[in-house]
Every structure is written in C-alpha cells, then in structure tokens.
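> sequence unknown, structure follows:
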C-alpha cells in the first residue's frame, strides 16, 4: 500500500490540491467531548444541525463504519490581494475571499470524485467523498492526518500553505498507511484573536459562533443583536479578519483554480440594496452567496449602510423601511437612525 499511497499523493497534487494526508476515522477520539462542550455552551447559535447529528459529527467512524482510512486534502484559495483593504471603503461591500468566485463545493467535489475514481481503478475498494456536505469534522481530521493544526482561531493552519484552504475528505475501505498528526505551532501568537472585531473568541481555540461575523451574515436568521451590528462594518458575507491576520500566511500557496477569484469584487452598497429576489438569484448564480437568499443578504447590506457614516446612503435605507421581510425592514430603520443621528 505504500506505493499506492505515494501515487495517490502525486495524483492529488496533480489535481490541484496543495496537500494530501491520511488518517483513520478513529483518530479524533477527543472530538465527541469537544463537540459536546461547544453545544452545551450554546456557541452553535441557530445551527441546530450541529446538535442534531452529534453522534456522527463527533465520531467519523459512525458515519460509515466500513471505512478504514480517511484521505484528507487541502486546496488553496489564497488571495493575491489584501482582503482587509476593502474595510476602509465605507461605500463598498466586503465579501469573504472564499465567496468571491464559484462555489467551492462544486469545484472541490469534482476534484475529489476524479481522485476517488482513480483510486478505485488502482485497487478494488469503496469510497465516499465529502466537502462540507455531511457531519464530518474536517478540521479535526485534517490535524489528525497531518495537513496542519487547528489554530487559535479554530481554523486549520499549515506551515506550508498558511490557512487559506478548502478541505475535502475521501473515506475508503482501503487500509492506507497513515501520516503523523501535526503539532500546534501557534506558540504565543494572538494575532487572530486580537483581529476579531466582535470578540468572538472567549479563549484561544474556542469560538462563540453567536458573535462571529461569518455566522451572523450567513447562518443567523432574523435581526442581529444591536450590540453587534455596529461591529460588523461593511462585511456583508463572511469575515476574513482572523484568517488574514495569521503570520503563517507568508507561506501561502497561490490558488490553483482562478474560478475562486474575481466575479464579486467589492460592489457598491447602494447598488446591492436595489436587488430583488430575481435579480439577486441571477447575480449570484453559481456563487455560495446565493444560499442565504435575498432577504438575509439585503439585511446585511443595510447593516453595512448603517455603519458607513455616509448620510447620502440614508435614502437607500429609507426605500427599504417597509420591506415585506421584517428583518430587512428593521435593518433599514436601524441604518436610517445611524445615518441621521445628530
């Protein structure tokens, strides 16, 4: 199997992945307790699906008992620009780097399927592929397989490619040689923790999603707490602050697929606020942004407008004050109050 694994790694790199490592489904024994503590603290917020499938999410071997190995892969989407520069442009919308282009689920899954088909051709086996589409603890498995370690911001970090990477997994019935788990190399660094605009980290390696801008703009339904709205700035979909702050990004590897970049950019907030459901769906077809729907998206845009400090955007907010969606109407009135306050 050593020869097969060597050829597998070469094939994976040829597909565009920056790293390929192997672990066993049972190599994350502390995951159930970590997940239980996260849920009991209420850090998952409205993400009820995390609590609903705790047995699978906490124990990968329960997801598919026949699996003997987990092939973990990383694909870089590192930006070639400073993703925090847009935060200084109040008229513009800040969109997370990972959502700038085509939906990564589609791109990575196709690569995984090609690699899985190749593996089956080499050795009779069964496979299942996952890209953030099932209760699989990708980051924990990534550390167990040696791709990197879960940093203080809870994302996977590598000394070879930083922290701008999508993770994918191939579960297989093959018994492949495993790699050594990666050690933690964060040291005393607190850059990611200090960069968070909403203080979403109650402690290093612990994230309270209820305060995370990525969660608030993507997963959270309804109005956002008043305390947090002003801290969201012009971020309308996701947040890259903790990722961008990581010093290990000096080793970031350029994205192998240009479809991850371009397309969205930093559009004008005033223009985005005019989107109705049809134009929203058309504009963001094929983008991960589409999944949050027009209402949540416009809610986020209005929070950004309220945070802009630009009185000229007050009429834009006013035009949405009677929107059929209660959260949008509430956000519009809040934005108007922010921009007209003496």
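Done, it's in. This one's a predicted model, so the numbers in the text were calculated from it and none came from an experiment.

> please count neighbours and contacts with C-alpha atoms only from this point.
Fine.

> give the contact list for the residue nearest to residue 251 when sequence neighbours are not counted.
Distances taken as C-alpha to C-alpha, 6 or more residues apart in numbering place residue 161 nearest to residue 251, at 5.1 Å, with adjacent residues excluded. By C-alpha atoms under 8 Å, 6 or more residues apart in numbering, the contact list for residue 161 reads 18, 76, 248-249, 251-253.

> and the strands in the stretch 101-250 of the chain?
Under the criterion DSSP state E, counting those that start in this stretch, the stretch 101-250 of the chain contains strands at 127-130, 149-150, 156-157, 165-172, 235-237.

> ok, second structure coming up, stack it against the first:
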C-alpha cells in the first residue's frame, strides 16, 4: 500500500514538473499564458442548447452540426483527459499611448475603413496552430508517445469555456474571455491530450455592474449579459453572413468593413491590453488607416495578392466589396454626394455579382444618386 501511494505521489510530482515545463515552452513559443483544464463542460451544455434553439447562431450551421460534442472534448478526440489552453496577445506594436483612443477616432473618419484589429496582420489560425503543434511535439519528445490534437478556432470546441476552466480568465458580458491583467485582445488555442496533468484553478468574474460592452454595441447584438445574438453582430454580418446584409442593420454598421471591436474598445479592462510578442500580427497593407475608396478599387486579383496570408481572404472578393459598399454608403452621413465616393460606387454598378450590385445601388441611394 505504501509503495503504491509512493508511486502515485512520484507520478503526480512528475506531471506537475512536466506542466511547468510545458508552460515555459509555451512562453518561448510566443504564448502569453497557458493553463490546464479538465474536460467536464456539462455546466455549459444548457446554455449552448438554448443559444442554438433560439437560432442565435444564424447561418453558422457548423455551430449546430456537432451538437453537444462541442462541450464534450473526449467525444471529439477519444482518450482526452486534459486540455492545454493557451492565449497569445495580438495587439499590434505601436507607439500609441492608448490604442483605444486611436481606434475610436478612426471610426469617426467617414471614408476610412475600420478593420478589426485582429485581422490586420497574418491569419492567426496559421500562427497559433503552428506554434501549438511545436509545443505538442516538445511534450512528445519529452515523454514519448502522446495522444493529442491541436485546435485554433478550427473545430467544435468551446474555447472560452475551456480557457476559463484553465484559469486564463472569465467570460465577459460580451461573451469573450477577459483577463484582469490584459483585457481581451488575445487569441485562444488548445491541445487536447491524454495525460492527466494537474489542472489550474478558475478565476472569478470581475465584470461587476459594468455594462459598457452592452450599451456601446451598435446593433444591440448583446441582448443580455453573457448572451449574444450573432445575427445582429457586425462581425457576423461582415464575415459569416454570405448573402445580403439586412437593410435595417446597414446604417448601424458605419465604416466597419471587417469585424467589429466596439465591445472591446469600451471595456475598461482593455486599458491593460498588451502588445503582441510576435511579428505576425504587425499591420499589413496599411489596414489600420486605409481609404475605403482605395480598397473598393481592388480587383479580385489584387484582393487575393494583397491579402495573401490574411484572415480577410476567407470572405472572398464579392463580400469584401459588399461590406465596403455599405461603408461607403454610410459615409453619406457627413460626406453626402462626395465625388470620389460616388465615382467609386458607380464604377461597380455593372459588377457581375448581384450581391455587389445590390449593395452598391443602396450606397448610391444614401448619397442621393439614383443608379
């Protein structure tokens, strides 16, 4: 009995030491923090079921396709007993004292494209997946055969729930993960493993009575604390939605042409946001201050070439033009009838895509121009 207990104690010590090594390797690979979570997410299943039943996932059929498997990591990858959750900061390096002030000002420049901060550099899927794979290989090199699978927003996994369980932060009222030391400007990724690493302790919720994210949302997509109707979210409308953007929501989008950061810009915790430690998220193609007229003039070939390696390419050229047309239409609020904007829109009136033409016609109407 004593020998059995001694052996178990030694195994636990070995796993604890391995966990510390894993976290150190993660830092070397550019991750800001790693945590270890168990796989019981049964507490999240009722909320997931209710969200799907209400249709709040919109056209994102993949959210419903796997049912409750999202909350059951061991069903997704048999043999899984732990999840290594990792976060990587993505705020681009700059000399600005407060990045939020700059971003808020950008939204007030009617003809400037506002692109979500995370999408201005290299596609995070590639960056995180590659580094998580390297981390998994380091673990395997140390202990031998390892059953694992790497994910970065690429499989039916409840990333925020796992990260919260791993002690990396808490789910904010906007549904994103928040960390009191760094806010929310980071990506998440996971490695599902078959070794019983010691788990980390979850942290408490620190949103308190704050409603900043709820009150600032342009489309009122945050329908209640911790509840998001994706169908109204600008990120969904400009990225996930394949068809026409609902007419009643177009004016609310403003000049946000790919994603939306408003709920993060006005979150008090993001005054602590930290810049990325890797160069992959540096701004490319001047996407932090680009002219909508200039972007609207890109041919499909230019779109594909300039945005190679960017997450923006996933929406394709037609939806890119759709989004920009809405932004150019909304510029009429302070630049109604602007010659450069009207000319740019009229140049696309004969676009072969009906989706593009529809939004161009709407935009011209905002400027008082009949097509």
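That came through, no problem. All values reported here derive from a predicted model rather than from experimental measurement.

> coming back round to it: so what does the residue nearest to residue 251 of the first structure match up with in the second structure?
Structural alignment (TM-score structural alignment) places residue 161 of the first structure against residue 182 in the second structure.

> please apply the same query to residue 236 of the first structure.
Aligned against the second structure - with TM-score structural alignment as the criterion - residue 236 of the first structure pairs with residue 257.

> make sure that match is actually in contact with residue 324.
Yes. Counting by C-alpha atoms under 8 Å, residue 257 of the second structure does reach residue 324; the two are 5.7 Å apart.

> in the second structure, what residue corresponds to residue 87 of the first structure?
Counting by TM-score structural alignment, residue 87 of the first structure corresponds to residue 107 in the second structure.

> number of nearby residues for that match?
Applying other C-alpha atoms under 10 Å, we find 17 residues neighbouring residue 107 of the second structure.

> state the distance from it to residue 64 of the second structure.
Note on residue 107 of the second structure: its distance to residue 64 of the second structure, by C-alpha to C-alpha, to the nearest Å, is 34 Å.

> other SSEs contacting the longest helix seen in the first structure?
If you go by DSSP state H, the first structure has its longest helix at helix 104-122. With contacts taken as 3 or more C-alpha pairs under 8 Å, 6 or more residues apart in numbering; DSSP states H and E, helix 104-122 of the first structure sits against helix 2-15, strand 127-130, strand 165-172.

> closest to residue 96 of the first structure out of these?
Nearest to residue 96 of the first structure among these is strand 165-172; the distance by C-alpha to C-alpha comes to 13.0 Å.

> other residues contacting the closest one?
Against strand 165-172 of the first structure from outside (C-alpha under 8 Å, 6+ apart): 66-78, 104, 108-109, 112, 116, 125-132, 138-139, 142.

> cool, stretch 247-260 of the first structure as well?
With C-alpha under 8 Å, 6+ apart as the contact definition, stretch 247-260 of the first structure has outside contacts at 16-18, 75-80, 98-104, 157-164, 191.

> what residues are up against residue 181 of the second structure?
Residue 181 of the second structure sits in contact with 269, 272-273, where contact means C-alpha under 8 Å, 6+ apart.

> please apply the same query to residue 166 of the second structure.
35-38, 84-85, 199-202.

> for residue 183 of the first structure, which non-adjacent residue is closest in space?
Leaving aside its sequence neighbours, residue 183 of the first structure sits nearest to residue 149 (C-alpha to C-alpha, 6+ apart; 6.3 Å).

> tell me the counterpart of that neighbour in the second structure.
Checking TM-score structural alignment: residue 149 of the first structure goes with residue 170.

> residue 195 of the first structure now?
By TM-score structural alignment, residue 195 of the first structure lines up with residue 216 in the second structure.

> now do that match against residue 222 of the second structure, distance only.
10 Å.

> sec struct for the alignment partner in the first structure of residue 324 of the second structure, please.
When the first structure is aligned by TM-score structural alignment, residue 324 of the second structure is paired with residue 301. Three-state call for residue 301 of the first structure (DSSP: H, G, I helix; E, B strand; the rest coil): helix.

> count of residues packed around the residue nearest to residue 301 of the first structure when sequence neighbours are not counted?
Ranked by C-alpha to C-alpha, 6+ apart and with sequence neighbours excluded, the top spatial neighbour of residue 301 of the first structure is residue 236, at 5.7 Å. Residues within reach of residue 236 of the first structure, counting by other C-alpha under 10 Å, total 29.

> look up how far residue 71 of the second structure lies from residue 269 of the second structure.
As for residue 269 of the second structure, its distance to residue 71 of the second structure is 28 Å (criterion: C-alpha to C-alpha).

> give me the more crowded residue out of these two.
residue 71 (24 against 18).

> aligned counterpart of that one in the first structure, please.
Under the alignment (TM-score structural alignment), residue 71 of the second structure pairs with residue 58 in the first structure.

> next: residue 38 of the second structure.
In the first structure, the residue paired with residue 38 of the second structure is residue 24, using TM-score structural alignment.

> residues contacting the residue nearest to that match when sequence neighbours are not counted?
Nearest residue to residue 24 of the first structure, sequence neighbours excluded (C-alpha to C-alpha, 6+ apart): residue 69, at 4.6 Å. Contact partners of residue 69 of the first structure, counting by C-alpha under 8 Å, 6+ apart, are 22-25, 171-176, 178.

> what does residue 69 of the first structure correspond to in the second structure?
Match for residue 69 of the first structure (TM-score structural alignment): residue 82.

> thought residue 84 of the first structure was touching residue 241?
Yes. Residue 84 of the first structure is within contact range of residue 241, at 6.9 Å (criterion: C-alpha under 8 Å).

> more neighbours: those two, which one.
residue 241 (20 against 16).

> helices of the stretch 101-250 of the second structure, residue ranges please.
Secondary structure of the stretch 101-250 of the second structure (DSSP state H, counting those that start in this stretch): helices located at 124-143, 159-165, 212-216, 234-235, 250-253.

> quick one: the first one to strand 186-193, angle?
Same thing as helix 124-143 of the second structure. 40 degrees (axes from the mean of the first three to the mean of the last three C-alpha atoms, to 10 degrees).

> out of the contacts of residue 69 of the first structure, which end up buried?
Applying 16 or more other C-alpha atoms under 10 Å to those, the neighbour count classes 22-25, 171-174, 176, 178 as buried.
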